[in-house]
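J.: Take this sequence and fold it.
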Amino acid sequence: MTDPTIGSLRVDGATLHYQVRGHGPLLLLIPGGAGGAAAFDGIVDDLAAEYTVASYDPRGISRSTLDDPDAEQRVAEHADDALRMVELLSPSEPARVFGASSGAIAAIHLLTTQSERIERLVAHEPPVVEALPDAAEHRAYLARVQETFRTQGLMPAMAVFAAGLKKGGDITEPEPELKLPPQAAARAEQTMANLPYFLGRIVPSFMSYTPDIHRLETLSNRLVLACGQDSHGELPNRTATSLAQRLGTELQHFPGGHTGTTTHPAEFAEHLRKALSS
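T.: Below is the predicted model of the structure:
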């Protein structure tokens, strides 16, 4: 892996840590979950042959610090952070954007509010449960996650959360532990340190987000919705599928599951490159 150019960007209420590789038009990678920009380590070099690839830790994750650690997190604010990154690194041209999981939700909001700054967006498994016909059931599941977190602590709550993401949505008999992909082992300590913030601040805000379907319909030629080939039936796959159906767009299938950037990096990068240029 080539050494990136490292920078920090001051935004309202936070300082974002970012890294840039390559040359060409800007491709902004917005991570989701608790892993931060390191989740893209396996794909950035392949993409940097064609793009100026920028990735960053979302506010409150890893090296991107909050002024107020207890501040409520909002999708619109995270989308504005992405906008500030685009304005910094590509001030005169619209950017290509890839968002994964909760990062895809921030990217979708950015597209609906600042469409002139995005040439093309690939959104991989955004968990927009409000787009599902059984959204009320998932609201109850998310409330149970937060109640478990409050009364029993982090790992029992993560077990409930992980179980609810699985195929069939079995939230009555959760797995006793959360297993990270093997490729994430090197950054597991940082990921674990991010989990309380992710579960307590990001999950309730982002997974209650309602996308502007009518606005997205007018922008569907710039939006590619993607899911994992191996995650059929899991909650984030279902939300991507439902959103694509509501927008009348074709859903693209990327290698791996929800964490395909980590488990199948070379194949994932190739699919992403094609999706960005098609």
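J.: use CA for all of it now, contacts and neighbours both
T.: Will do.
J.: buried ones in stretch 242-260?
T.: Neighbour-count burial for stretch 242-260, counted by 16 or more other Cα atoms under 10 Å, picks out 242-244, 247, 249, 251-260.
J.: All the helices of the protein, in order from the start?
T.: 44-48, 75-89, 102-113, 135-152, 154-165, 188-197, 203-206, 213-218, 235-247, 260-263, 265-277 (DSSP state H).
J.: Could you also give me the structure for this second sequence? I'd like to compare it with the first:
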Amino acid sequence: MTEPTTRTLEVPGAVLAYDVREGTGDEPPLLLVGSPMGAAGFATLAGHFPHRTVVTYDPRGVERSRVTSGRVRTEVAEHAEDLHAVVGAVGGGPVDVFGSSGGAVNALELVVRHPRDVRTLVAHEPASAPVLPDREQALAACRRVAEVYQERGHGAGMAAFIAVVAHEGPFPDGFLADPPDPAAFGMPADDDGTRDDPLLGRNMLASTGHEHDLAALRVAPTRVVVAAGEASGAQMARRGAEGMARRLGVELTVFPGDHGGFLGGEYGQTGEPEAFGKRLREVLEG
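T.: Prediction:
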């Protein structure tokens, strides 16, 4: 595999930055997709596929990718069309896709809209509230995170977000009625006045609340694999994967580690990247 080459792509409302690592084999390109996590989060995982051409990118409004429309919130449909444009730029598909968290949500929508773009999609822990048994309470909890962010700023919003993603099991009514103190998570309570955070401002509500066309996913020519981490407990992202697998009528595929099992030190987090990469290779090979 070569060193990554950075390219840019102009799409409606944004200029995307993406990286291409040329592989030595003749398999289709492999896209590694997150949201709002950008390309930097997949550096370790990409190294486990030296024979594949690996493509990573920064979603619009994240790191090197610029939003030109002036809009703050980004919809899942926009991300899906951005992915479609990246697929076209690297040869037109079909490609294989590994999408994690919000990236899994966006990649599922790519399959809905452009099913012939993707040969195999591994959707790892899509934090999708609509497929949960407690969907109304989960949606309310996510809305509450956004409210806290808008009212009190980044530190308070992140504390509320951490409380949601770390919660085990169904959400009770009134979750986050009394939001946690940011200091409990080592974060400042000061409000800098900005409200365009890639996670809290741009993507969280759109991603967690998106309703996929499940019928379209069931009949798509794409092989859809829904995956979850063996160490993710009963957190929302794990339950989202379970709910999506159940709705699509596929068996849940278990991966090593937790929600960040593929990380190898990126953002100060280390999962089980070697075991994760091996499992992903096995799944992609069918």
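J.: on that earlier part again, which of the helices of structure 1 sits most buried?
T.: Burial of those is given as mean neighbour count (mean count of other Cα atoms under 10 Å); helix 102-113 ranks first at a mean of 25.
J.: what inclination does it have with respect to helix 75-89?
T.: Using axes from the mean of the first three to the mean of the last three Cα atoms, to 10 degrees, the direction of helix 102-113 of structure 1 lies 80 degrees away from that of helix 75-89.
J.: What residues in structure 2 pair up with helix 102-113 of structure 1?
T.: Mapping helix 102-113 of structure 1 onto structure 2 (TM-score structural alignment) gives residues 102-113.
J.: ok so, going back, let me have the helices of structure 1 in TSV, adding distance to residue 122 of structure 1 as columns.
T.: Listed next are these as TSV, based on distance: least, Cα to Cα, whole Å:
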stretch	distance to residue 122 of structure 1
helix 44-48	14
helix 75-89	14
helix 102-113	8
helix 135-152	23
helix 154-165	21
helix 188-197	24
helix 203-206	18
helix 213-218	13
helix 235-247	11
helix 260-263	13
helix 265-277	7
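J.: Of those, give the one that comes closest to residue 17 of structure 1.
T.: Of all the helices of structure 1, it is helix 75-89 that lies closest to residue 17 of structure 1, at 10.4 Å by Cα to Cα.
J.: and that closest one, what does it pack onto?
T.: strand 5-11, strand 26-30, helix 102-113 (3 or more Cα pairs under 8 Å, 6 or more residues apart in numbering; DSSP states H and E).
J.: Using JSON lines, please lay out the ones you listed together with distance to residue 274 of structure 1.
T.: What follows is the helices and strands packed on helix 75-89 of structure 1, written out as JSON lines (distance: least, Cα to Cα, whole Å):
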{"stretch": "strand 5-11", "distance to residue 274 of structure 1": "25"}
{"stretch": "strand 26-30", "distance to residue 274 of structure 1": "13"}
{"stretch": "helix 102-113", "distance to residue 274 of structure 1": "18"}
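J.: To residue 70 of structure 1, which of these lies closest?
T.: Closest to residue 70 of structure 1 of those, according to Cα to Cα: strand 5-11, at 16.7 Å.
J.: Which residue comes closest to residue 13 of structure 2 once chain neighbours are left out?
T.: residue 69 (4.4 Å; Cα to Cα, 6 or more residues apart in numbering).
J.: picking up where we left off before, looking at the helices of structure 1, which is closest to residue 171 of structure 1?
T.: Counting by Cα to Cα, residue 171 of structure 1 lies closest to helix 154-165 out of the helices of structure 1; the figure is 5.0 Å.
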